[in-house]
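Engineer: Quick check, what structure comes out for this input:
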Amino acid sequence: MNYIEFILNNIPTFSALVATGIFAGMLAGLLGVGGGIVIVPVLYFLFQSLGVSAESAMLVATATSLATIVPTSISSIRSHHRQGNVDVVLLKRWSVCILVGVLVGSWLVTRVDGTILTLLFGLIATMSALNMLFRTGKSTIYKALPNIVGQTVMGTSIGFFSAMVGIGGGTISVPLLTLFNYPAHKAVGTAAAIGLIISLPGAITMLTLGSTPTDAPVGTYGLVNLIGFIFIVPLTVLFAPIGAAFAAKLDAVKLKKVFAIVLLITGLRMLAQLFL
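Structural biologist: So this is what the prediction gives:
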């Protein structure tokens, strides 16, 4: 099969990947949500539509999502750093424990059944959606971050669970930090840097140590689908600023509620696919 035949035979797949990149970029700019929380479920269902098993689809979606987060997080870090919203002190304190969590989590991804990852993502997506729907931005439980032991547990857990489900860390770290009365704008900016600490070693681990499933979509190396990466990344970077521009004109609070409902349905659907 030559390249022209390959492209013609896979136009629906390429179109879906283009739509994924645009959608993830727009949401990242519009609502401040990480692309991984969008990319993982879209790729999960897309790969299944191509004949890939649910277990293999989740493994490849997780690894590919982490790979796409690497360049987008670099762009996001620059933007937040210029605004002074990246907490360098906190990053220095947390970086090692986050990295340990990532390495353990990403190694486990290369060893476990994709069903476990689907269950974990479904639970995290559902909890994240409920958090967006019912928690106000000012709600806090603690007055300050815990001691060094508590922060070590927090950082390790963020790295571990984020790597396991292919997200950049903002989905977990932002609500977790704000529980401890941490400034929301600094939580978002610092989460962008945390995303790079998670995505780069996580993607490399899954690319080099992961065994490509026999039914993986074309263009998959290790557990990373390079075709998906090539299509999604440029569009995500391109459309994130467009989403941010729209955010200034639209009611982002209402839009975030709509997204939370969609995310809740997605999480519950992934869980239902496991048990029904």
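Engineer: switch to C-alpha atoms for all contacts and neighbour counts from now on
Structural biologist: OK.
Engineer: quick one: the helices in the stretch 101-250 of the chain?
Structural biologist: 114-134, 148-165, 170-179, 184-209, 226-247 (DSSP state H, counting those that start in this stretch).
Engineer: tell me the most buried of the ones you listed?
Structural biologist: Of all those, helix 184-209 has the most neighbours on average by mean count of other C-alpha atoms under 10 Å, namely a mean of 24.
Engineer: Centre of the chain to that one, how far?
Structural biologist: Between the centre of helix 184-209 and the centre of its chain there are 9 Å (C-alpha atoms, centre = their mean, to the nearest Å).
Engineer: elements contacting that helix?
Structural biologist: helix 54-82, helix 88-109, helix 148-165, helix 170-179, strand 224-225 (3 or more C-alpha pairs under 8 Å, 6 or more residues apart in numbering; DSSP states H and E).
Engineer: for stretch 261-275, which positions count as buried?
Structural biologist: I261, L263, L264, I265, T266, G267, L268, R269, M270, L271 (16 or more other C-alpha atoms under 10 Å).
Engineer: Could you also give me the structure for this second sequence? I'd like to compare it with the first:
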Amino acid sequence: MAGLNITELLELAALLVVVGALAGFLAGVFGIGGGAILVPVFYECFRLSGVPLEVRMPLCIGTSLAIIIPTSIRSWRAHHARGAVDHAILRQWWLPVLAGVILGSVIARYAPERLFKIVFVTVAWSAAARLLFGKEHWRLGEDMPRGPLMKAYGFVIGLLSTLMGIGGGLFSNLLMTFHGRTIHQSVATSSALAVLIAVPGAIGYVYAGWPTAALYPAVAPLQWPFALGYVSLIGAILVMPTSLLVAPLGVKAAHAMTKRQLETAFGCYLFLVGSRFAVALL
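Structural biologist: Below is the predicted model:
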């Protein structure tokens, strides 16, 4: 990465390894792929390494989705072993979620960098407000809906998750709790949903970034860290191992926490990461 000396490169590498562990832990605790922590950190790392602003945010998101693949699989397997995953919901959501991911990938190919930040901030803050200040009687129903509305939920989850670089747990957690499901069951089911989003999402960002990379030939081999489209291979390689190792610890922590503790922790976390990009929009 041009412009950085060896010491700075090692510091960035160490930071990414630590972030991988944190992302894996959060994947287990909150049923998310860890993207909401990976995207802000990748943004700072790529900024320091000289990645152009025009491609920085989608590169962060695409790399995050690629990392979410093994992390979410490990998290889902751990939750599944505890019998907490609702497979009936997954059967209803998988096709509309996939459609949303495909549309999100197409949008990523043409959208301005600012759009990704706006989506990230809006969704993160809205979810944080619901978790921190919501009341038990705030419900959309006593059970998950059926038919077109359920399919619409899945489509929106796939679309917004792809534009944010997350595994969908943020949205599915909120929707399930709004419809009477417990936070623990919501977290477990969301970990499986992340697998459905991350695999096609990462492929979509490779597609979306392929022509854009050609516009920056000077940075492609160095400052654009050995990327396939909008997926940084260096970022993925450094983060994946520790995220995989730590994910099961997050699952244990989630099942040890009370409902309110889990909601409060998730809400504070989302407010902080949303604030980071709100500052960047100023």
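Engineer: TM between them?
Structural biologist: TM-score for the superposed pair, counting by TM-score structural alignment, normalised by the length of structure 1: 0.86. Supporting figures: 272 aligned residues with a C-alpha RMSD of 2.8 Å.
Engineer: L159 of structure 2 -> structure 1?
Structural biologist: Under the alignment (TM-score structural alignment), L159 of structure 2 maps onto F160 of structure 1.
Engineer: ok, its match touching I98?
Structural biologist: Yes. Between F160 of structure 1 and I98 there is a contact under C-alpha atoms under 8 Å: 7.4 Å.
Engineer: can you list residues touching both of these two?
Structural biologist: Counting by C-alpha atoms under 8 Å, 6 or more residues apart in numbering, F160 of structure 1 and I98 have no shared contacts at all.
Engineer: quick one on the thing from earlier: quick one: which of the helices and strands packed on helix 184-209 of structure 1 is nearest T236 of structure 1?
Structural biologist: helix 54-82 (7.3 Å; C-alpha to C-alpha).
Engineer: before we move on, the earlier item: out of the buried residues of stretch 261-275 of structure 1, which sit inside helices?
Structural biologist: If you go by DSSP state H, those have I261, L263, L264, I265, T266, G267, L268, R269, M270, L271 in helices.
Engineer: what residues are up against the aligned residue in structure 2 for the third one?
Structural biologist: Going back to what we said before, that points to L264 of structure 1. Here L264 of structure 1 is matched to F271 in structure 2, going by TM-score structural alignment. Going by C-alpha under 8 Å, 6+ apart, F271 of structure 2 touches A124, W125, A128.
Engineer: in structure 1, what residues pair with stretch 104-120 of structure 2?
Structural biologist: Going by TM-score structural alignment: stretch 104-120 of structure 2 matches residues 105-121.
Engineer: I'd say E263 of structure 2 and L131 touch.
Structural biologist: Yes. In this structure, E263 of structure 2 is within contact of L131 by C-alpha under 8 Å, at 5.5 Å.
Engineer: hmm, back to that, state the distance from the nearest residue to the match of L159 of structure 2 once chain neighbours are set aside to I198 of structure 1.
Structural biologist: Sequence neighbours aside, G101 is the residue nearest to F160 of structure 1 in space, at 4.1 Å (criterion: C-alpha to C-alpha, 6 or more residues apart in numbering). Distance from G101 of structure 1 to I198 of structure 1, counting by C-alpha to C-alpha, to the nearest Å: 9 Å.
Engineer: same question, M132 of structure 1
Structural biologist: Plainly put, M132 of structure 1 is 23 Å away from I198 of structure 1 if you go by C-alpha to C-alpha.
Engineer: center of structure 2 - which residue?
Structural biologist: The residue lying closest to the centre of structure 2 (C-alpha atoms, centre = their mean) is I166, at 1.6 Å.
Engineer: Next up, the contacts around the counterpart of L238 of structure 2 in structure 1.
Structural biologist: In structure 1, the residue paired with L238 of structure 2 is F231, using TM-score structural alignment. Residues counted as contacts of F231 of structure 1 (C-alpha under 8 Å, 6+ apart) are F14, L17, V18, G21.
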